[in-house]
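> Have a look; sequence and predicted model below, questions after that.
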Amino acid sequence: MPHFASGQAAAPLVEAAARGDLAQVQALLRGGADVEQRDARGRTAVLAATAGNHIEVVRALIARGANVNAQDPQRDSAFLLAGANGSTEVVRATVAAGADLRSTNRYGGTALIPACHHGHVETVRFLLTTAIDVNHVNNLGWTGLLEAVILGDGGPPYVEIVRLLVQHKADVNLADREGVSPLAHAKRRGQAQVVQVLQAAGAK
């Protein structure tokens, strides 16, 4: 059970959502619980359900009008956290519910960037079917492509992500703040297959 600071009311809906207790969530909502209730950590129920990848609870909360763009003090929203965690079904549900594709996390990144960083191929594949900005640059000066190369290991998931980004018009020559290109980073890291994909796309 989460610890609540003294004087702060408990948040039963958020607690039930965090546990993935769909029956309890539905009962609380029927009883008039505020769907935007927050716990001591500033999380809404839909964010807590997303953290546990409880897709049915996420869907139930969305059906009751939960705001998938509501951010906690860490700047996580259900949409952004689902992208970072590779919870593709939650990403789909939040996009259908009006997720703000331009919203950014505490690093200034869109949902696409951490999905690239963590090698979540299916999440990246889905996000690239939306209007999300494939060339968005975060606070580190990195795009999704740069994160896939710099933070990835060059293995099959990352090769596929680089391929997907290239297919969706990622700027293969958009360099980092030091002027180092994705291709140069891939060469430095010995990512031979990534190098091939980038060179085939005209990377320099």
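Sure, I can see it. Note that the structure is predicted; figures quoted are calculated from it, not measured. Residues are numbered from 1 along each chain as shown.
> rest of the way, CA atoms for contacts and neighbours
Noted.
> where do the helices sit along this structure?
Along the chain, counting by DSSP state H, helices occupy 12-19, 22-30, 45-51, 55-63, 78-85, 88-96, 112-117, 121-127, 144-150, 156-167, 182-188, 192-200.
> Turn these into a markdown table, columns for distance to Asp133.
A markdown table is the format used below for those (distance: least, C-alpha to C-alpha, whole Å):
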| stretch | distance to Asp133 |
| --- | --- |
| helix 12-19 | 30 |
| helix 22-30 | 34 |
| helix 45-51 | 23 |
| helix 55-63 | 25 |
| helix 78-85 | 14 |
| helix 88-96 | 14 |
| helix 112-117 | 8 |
| helix 121-127 | 10 |
| helix 144-150 | 10 |
| helix 156-167 | 11 |
| helix 182-188 | 17 |
| helix 192-200 | 19 |
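> Distance to Arg38 and mean neighbour count for those helices - can I get that in TSV?
What follows is the helices of the chain, written out as TSV (distance: least, C-alpha to C-alpha, whole Å; neighbours: other C-alpha atoms under 10 Å):
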stretch	distance to Arg38	mean neighbour count
helix 12-19	7	23
helix 22-30	14	16
helix 45-51	7	29
helix 55-63	13	20
helix 78-85	13	27
helix 88-96	18	21
helix 112-117	25	28
helix 121-127	27	20
helix 144-150	31	26
helix 156-167	35	21
helix 182-188	40	20
helix 192-200	43	18
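> Okay, one more to line up with it:
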Amino acid sequence: MRLSLLVLSACLLLGLAYFLLWPSLDIEQLDKRGRSALSRAAESGDVVQLKQLLAQGAQVNQRDLCQWTPLLHAALNGRTEVIHYLLKHGAAVNAVDKGGYSALMLAASNNHVQSIVYLEAKGADLNLQDDSMGWTALIWAVKQGHQDAMTALFALEADASLTDHESKTVYDWIRAGSLEPE
């Protein structure tokens, strides 16, 4: 009994109790929003659970009802360490949701500079445009007023001459007052 408690305590410390208590857990079971356990771990930044799910064969590119992958959830929340593990296990770096939004766009629109730099280093397309407005990650950063993200994207040589669906460039948006100090 004492050894069992010791093992359970050790597992709790390692974040593994979830899997010990429910060994028949369906790792691909979806919640009401169609999110897998891997997407929820990516969103919350739970690296321990994420590693366990990946080790058990969770589908790294599984999409939820909005066509979001775990990588998109991680990027939205600036979970760079999670992004690293997802990409290491085959996540599609340029996957987009049903609106055409990429992980890089989500990171840029939320000023997650470390995630922006990491995604670009792993092959994220700096100049991908979303479907609804034709905005790039750079335009998203400007529209949200994120100077740090904008500076990082300029340094990474994002194309500032691309036009959106209104035929505006990032410079047009800056002149229009979209970039306000944070």
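Good, I have the coordinates. Bear in mind that the values here come from a model prediction, so they are computed numbers and not experimental data.
> TM-score them against each other, please.
The TM-score (TM-score structural alignment, normalised by the length of structure 2) is 0.82; 167 aligned residues with a C-alpha RMSD of 2.1 Å.
> about what we covered before: looking at the helices of structure 1, which is nearest to Asn105 of structure 1?
Minimum separation from Asn105 of structure 1 across these (C-alpha to C-alpha) falls at helix 78-85, 6.7 Å.
> can you list contacts of the closest one?
Applying C-alpha atoms under 8 Å, 6 or more residues apart in numbering, the contact partners of helix 78-85 of structure 1 are 46-47, 50-51, 53, 68-71, 88, 90-91, 94-95, 99, 103-105, 110-115, 118, 120, 123.
> which bit of structure 2 covers that helix?
Aligned by TM-score structural alignment, helix 78-85 of structure 1 falls on residues 70-77 of structure 2.
> now swap in stretch 42-53 of structure 1 and tell me
The aligned range for stretch 42-53 of structure 1 is 34-45, by TM-score structural alignment.
> Span of stretch 104-117 of structure 1 from start to end?
The first and last residues of stretch 104-117 of structure 1 sit 15 Å apart, counting by C-alpha to C-alpha, to the nearest Å.
> how much space between Gln191 of structure 1 and Trp142 of structure 1?
Computed with C-alpha to C-alpha, the distance linking Gln191 of structure 1 and Trp142 of structure 1 is 18 Å.
> Which one of these two is surrounded by more residues?
Trp142 (22 against 19; other C-alpha atoms under 10 Å).
> Alignment lookup: that one to structure 2.
Alignment note: Trp142 of structure 1 maps to Trp135 in structure 2; criterion TM-score structural alignment.
> residue contacts, the closest residue to that match other than its chain neighbours?
The shortest distance from Trp135 of structure 2 to any non-neighbouring residue, by C-alpha to C-alpha, 6 or more residues apart in numbering, is to Gln129 (5.0 Å). The contact partners of Gln129 of structure 2, taken as C-alpha under 8 Å, 6+ apart, are Gly100, Tyr101, Trp135, Thr136, Ala137, Asp164.
> Give me the nearest residue to the first one, chain neighbours excluded.
This means Gly100 of structure 2. Spatially, and ignoring its direct neighbours in sequence, Gly100 of structure 2 is nearest to Asp130 (4.4 Å; C-alpha to C-alpha, 6+ apart).
> With the second one instead?
Leaving aside its chain neighbours, Tyr101 of structure 2 sits nearest to Asp130 (5.3 Å; criterion: C-alpha to C-alpha, 6+ apart).
> Next: the last one.
Spatially, and ignoring its direct neighbours in sequence, Asp164 of structure 2 is nearest to Gly134 (4.3 Å; C-alpha to C-alpha, 6+ apart).
> Tell me, how many residues neighbour that neighbour?
With neighbours defined by other C-alpha under 10 Å, the count for Gly134 of structure 2 comes to 18.
> residues contacting Pro181 of structure 2?
Contacts were defined as C-alpha under 8 Å, 6+ apart; by that measure Pro181 of structure 2 touches Gly145, His146, Gln147.
> Tell me how far it lies from Leu138 of structure 2.
16 Å.
> Over to Tyr85 of structure 2?
25 Å.
> With Val82 of structure 2 instead?
Val82 of structure 2 sits 23 Å away from Leu138 of structure 2, taking C-alpha to C-alpha as the criterion.
> sorry, back to before: quick check, the match of Trp142 of structure 1 in contact with Asp164.
Yes: at 5.5 Å, Trp135 of structure 2 and Asp164 qualify as touching, with contact defined as C-alpha atoms under 8 Å.
> nearest spatial neighbour of Asp159 of structure 2, skipping sequence neighbours?
Asn127 (6.2 Å).
> residue closest to the middle of structure 2?
Ala75 (2.1 Å; C-alpha atoms, centre = their mean).
> Now do that one against Thr169 of structure 2, distance only.
Using C-alpha to C-alpha, one obtains 24 Å as the distance from Ala75 of structure 2 to Thr169 of structure 2.
> okay, now the corresponding residue of structure 2 for Asn105 of structure 1: neighbour count?
Aligned by TM-score structural alignment, Asn105 of structure 1 pairs with Asp97 of structure 2. Residue crowding around Asp97 of structure 2 was assessed by other C-alpha under 10 Å; the count is 18.
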